[in-house]
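S.K.: Make a model of this:
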Amino acid sequence: MADADGRREARTGEQVRKYLLAEINAALRRPGMFGGEIALRIHFDAMAFADDRERLWSEERDSLQGRRAFLSTGVRGAFESLWGAGTDDMAASVYAEFAHRHGWLHLDRVLSRDEYDKLIGVTTAWCESDRTLGQTLGMFGPPSIYCGGTSPYFPKALVYATGHPRDPLLCFHFWNEFLDSRTDRTALYDEPMLLAVRGGGSGFADGFTFTPAGTNRRGGA
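M.R.: So this is what the prediction gives:
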């Protein structure tokens, strides 16, 4: 909008905040399109400044390092140390935790208390067998946020959440990849396979419940 002299007026603080919130939520859902984990950190730095939460965001980064959820190679590095690969969608699910606690995360679906408690109650049994992305969506319904693209050939994460910031996010981590061949573009799985469900835990690795596929990827650990 221009003033009476034709000069452009600066946007208000609330307009800037809404823009940053929209960018954060888009980047969490499609982190690869926005520049990956580095871009997520930049977005969160800007949002923390706009909301005067720089100290809390700094403390969060320290906490991630203390829990071994952030290594010298970032959050992606923490996943890589866990099962040999770290992707932007995996990292996005961790950044989403801080966003949820501080009211930045816009949920596509808000789980009721009953839905959330049921999900927690069946997680261990669900992970006793290998599960596909389609089976998981069929069982638990659409996620609160979907991290990653829709292509079945690449990893992704489904995040389920209530509207209560203190409730840990429940993150379902799926894996797929192309077979190692210059000519063979066949994927390892017909659709992404669940490796683990993550939720809570004092240490990063403590929060995972692994499927057989996830345990195998860790070398049987």
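S.K.: For the rest of this, base every contact and every neighbour count on C-alpha atoms.
M.R.: Will do.
S.K.: Which helix or strand contains the spatially most central residue of the chain?
M.R.: Of all residues in the chain, the one closest to the mean position by C-alpha atoms, centre = their mean is S93, 1.4 Å from it. Assigned by DSSP states H and E, S93 belongs to helix 88-101.
S.K.: Can you tell me which helices and strands that helix packs against?
M.R.: helix 13-29, helix 31-34, helix 36-50, helix 74-83, strand 145-147, strand 156-160 (3 or more C-alpha pairs under 8 Å, 6 or more residues apart in numbering; DSSP states H and E).
S.K.: Which residues outside the third one are in contact with it?
M.R.: If I follow you right, that is helix 36-50. Helix 36-50 is contacted from outside by 13, 16-17, 20-21, 23-24, 27-28, 31, 34, 54, 57, 74-76, 88, 91-92, 95, using C-alpha atoms under 8 Å, 6 or more residues apart in numbering.
S.K.: and this one, so I can compare the two:
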Amino acid sequence: MDLDAASPTGFGRGTAAAARAATPGEVDCDPGRLLERLNQAVRLPEVFGGLPAVVRLLDRLAASEAQGTHQVWIPDTNGRLAPSMMLREGFPAPDIHVVASQYGEDAHRRGWLRLDRTLTSAEHADVVERALTWSQNDRSLHELVAEFGPPSVTFGSTDPDRPKTVSYVTGDRTAPVAAFHFGSARTGAAAGTGDGSRVGAVLLGVRVHDDFLGGWELTPFGEDRFC
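M.R.: All right, here's what the predicted structure looks like:
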């Protein structure tokens, strides 16, 4: 995958700290405007200032709600064998949407993420229970939507042929977030099949929580890309 030119260098360790240092500027503390800007930036960070803008907005929202500054967001964490860290750093050139989706999960936990679709408890349970097994085969975005319906939020381009992360969540902010990561397969045979060329967005893997055992799954195509 091509690394988006708008993304900062160094996904993972020090991501948020580097972003904070890289983005001085005028402080806007109005919660309504901050929420609006966050929901734009986290969906399309390459258009709205990159990952530094997302971090800055998260920090300002936390400060406006007296949660304190310098929160530890998911991309700040580097737990050994944590799927969130491995998905950020395990591919040769991780796309900006992978990291943005983890910031989006942080925003959802705090009630800041505006959802395009809120799953019912039954719909959410179905996604969480079947996501890992379903992702043991190569899948397209079309297949995902046909199986589980439209996602709750899309991080990255809405073009079905472009890399992106789509997440499924319910109104319970403590419940698992099922995040499906898609990368580009521009040329060559589809991974794991050997049955000709394949283009467009292809599922790399899914993460439902941060337990190394039972928290994530890679597709055959994702395994071929994973370091």
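S.K.: just to revisit the earlier point, for the equivalent of the residue nearest to the centre of the first structure over in the second structure, list the residues it contacts.
M.R.: Aligned by TM-score structural alignment, S93 of the first structure pairs with S101 of the second structure. Going by C-alpha under 8 Å, 6+ apart, S101 of the second structure touches V42, F155, T165, V166, S167, A179.
S.K.: looking at this, H181 of the second structure is in a helix?
M.R.: No - H181 of the second structure sits outside any helix when classified using DSSP: H, G, I helix; E, B strand; the rest coil, being strand.
S.K.: what residues are up against the aligned partner of it in the first structure?
M.R.: Matched to the first structure by TM-score structural alignment, H181 of the second structure sits across from H173. H173 of the first structure makes contacts with M90, P155, K156, A157, L158, L194, L195, A196, V197, R198, as judged by C-alpha under 8 Å, 6+ apart.
S.K.: so which pair among these is furthest apart in space?
M.R.: Farthest-apart pair in the contacts of H173 of the first structure is P155 and R198; separation 15.1 Å (C-alpha to C-alpha).
S.K.: in the superposition, what's the average offset of the helix or strand containing D114 of the first structure relative to the second structure?
M.R.: Using DSSP H and E, D114 of the first structure sits in helix 113-126. By mean C-alpha distance after the TM-score superposition for the first structure, the fitted helix 113-126 of the first structure averages 1.3 Å away from its aligned residues in the second structure.
S.K.: matching residues in the second structure for that helix?
M.R.: So helix 113-126 of the first structure sits over residues 121-134 in the second structure, by TM-score structural alignment.
S.K.: list the buried ones in that stretch?
M.R.: By neighbour count with 16 or more other C-alpha atoms under 10 Å, stretch 121-134 of the second structure contains the buried residues H124, A125, V127, V128, A131, L132, W134.
S.K.: which one of those residues is nearest F91 of the second structure?
M.R.: L132 (18.9 Å).
S.K.: Which residue, neighbours along the chain excluded, lies closest to the closest one?
M.R.: Leaving aside its chain neighbours, L132 of the second structure sits nearest to E217 (5.4 Å; criterion: C-alpha to C-alpha, 6 or more residues apart in numbering).
S.K.: What's the match for that neighbour in the first structure?
M.R.: By TM-score structural alignment, E217 of the second structure lines up with T209.
S.K.: Identify the residue of the first structure aligned to L203 of the second structure.
M.R.: Correspondence of L203 of the second structure to the first structure, assessed by TM-score structural alignment: L194.
S.K.: and P75 of the second structure, helix, strand or coil?
M.R.: Put simply, P75 of the second structure is helix when judged by three-state DSSP.
S.K.: what about it, how many neighbours?
M.R.: Using other C-alpha atoms under 10 Å, P75 of the second structure has 23 other residues around it.
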